[in-house]
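Chemist: Below are the sequence and a predicted model for it; my questions follow.
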Amino acid sequence: MKSSQQRRHADAVWIKASRCNNGNCVEVANLGQGVIGLRDTKVAGGPVLEFPRDAWNAFVQEVKDGAHDPRIT
């Protein structure tokens, strides 16, 4: 029997990252209740990292701003 978390992951609509290449991809999904899921595309039934929506949105904004780009000094 699947846990409620496993059902939530299985029922989610997963979106592959737009910068996916060579099969090294991640997928993201809205898991409901203010939770965003992140998983490895190659292991669809594997572990899922879960983040509060506010934390995920802050991370995405930081990426857009270049805060995590090692090329930016």
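Modeler: Cool, got the structure.
Chemist: going forward, measure contacts and count neighbours with C-alpha atoms only.
Modeler: Noted.
Chemist: on contacts alone, who are the packing partners of the top helix by length along the chain?
Modeler: Using DSSP state H, we find that the single longest helix of the chain is helix 53-64. For helix 53-64, the contact count by 3 or more CA pairs under 8 Å, 6 or more residues apart in numbering; DSSP states H and E identifies strand 35-40 as packing neighbours.
Chemist: putting a second one here so we can go through both:
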Amino acid sequence: MSDCLAQHDLRWRRSSRSTGMNNCVEAAPFGDERLAVRDSKDVSRPPLRFTAAAWTSFVAGLRRGPVS
């Protein structure tokens, strides 16, 4: 995926909990079960790219909280 594609052709979504002040992340599905993630404060930077499994694992880890 080129950065040009990431900026113009993807359908970016924000969390419904976002305050609307560009202080969140945005996500967009692309390709075959992949996800692009970017910082809404600086959309000119290239997005991070994850497989669906990697993103699901990341979010599950956030929900569990810190490891003691």
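Modeler: Thanks, I have it. Keep in mind the model is a prediction, meaning the values are calculated, not measured.
Chemist: TM-score of the superposed pair?
Modeler: Overlay of the two chains. TM-score (TM-score structural alignment, normalised by the length of the second structure): 0.69; 65 aligned residues with a CA RMSD of 2.3 Å.
Chemist: related to what we said a few turns ago, okay, angle between the longest helix of the first structure and strand 35-40 too, please.
Modeler: Interaxial angle of helix 53-64 of the first structure relative to strand 35-40 (axes from the mean of the first three to the mean of the last three CA atoms, to 10 degrees): 50 degrees.
Chemist: any idea what Ala55 of the first structure aligns with in the second structure?
Modeler: Correspondence of Ala55 of the first structure to the second structure, assessed by TM-score structural alignment: Ala54.
Chemist: what about its match, distance to Arg38 of the second structure?
Modeler: Here Ala54 of the second structure is placed at a distance of 16 Å from Arg38 of the second structure (CA to CA, to the nearest Å).
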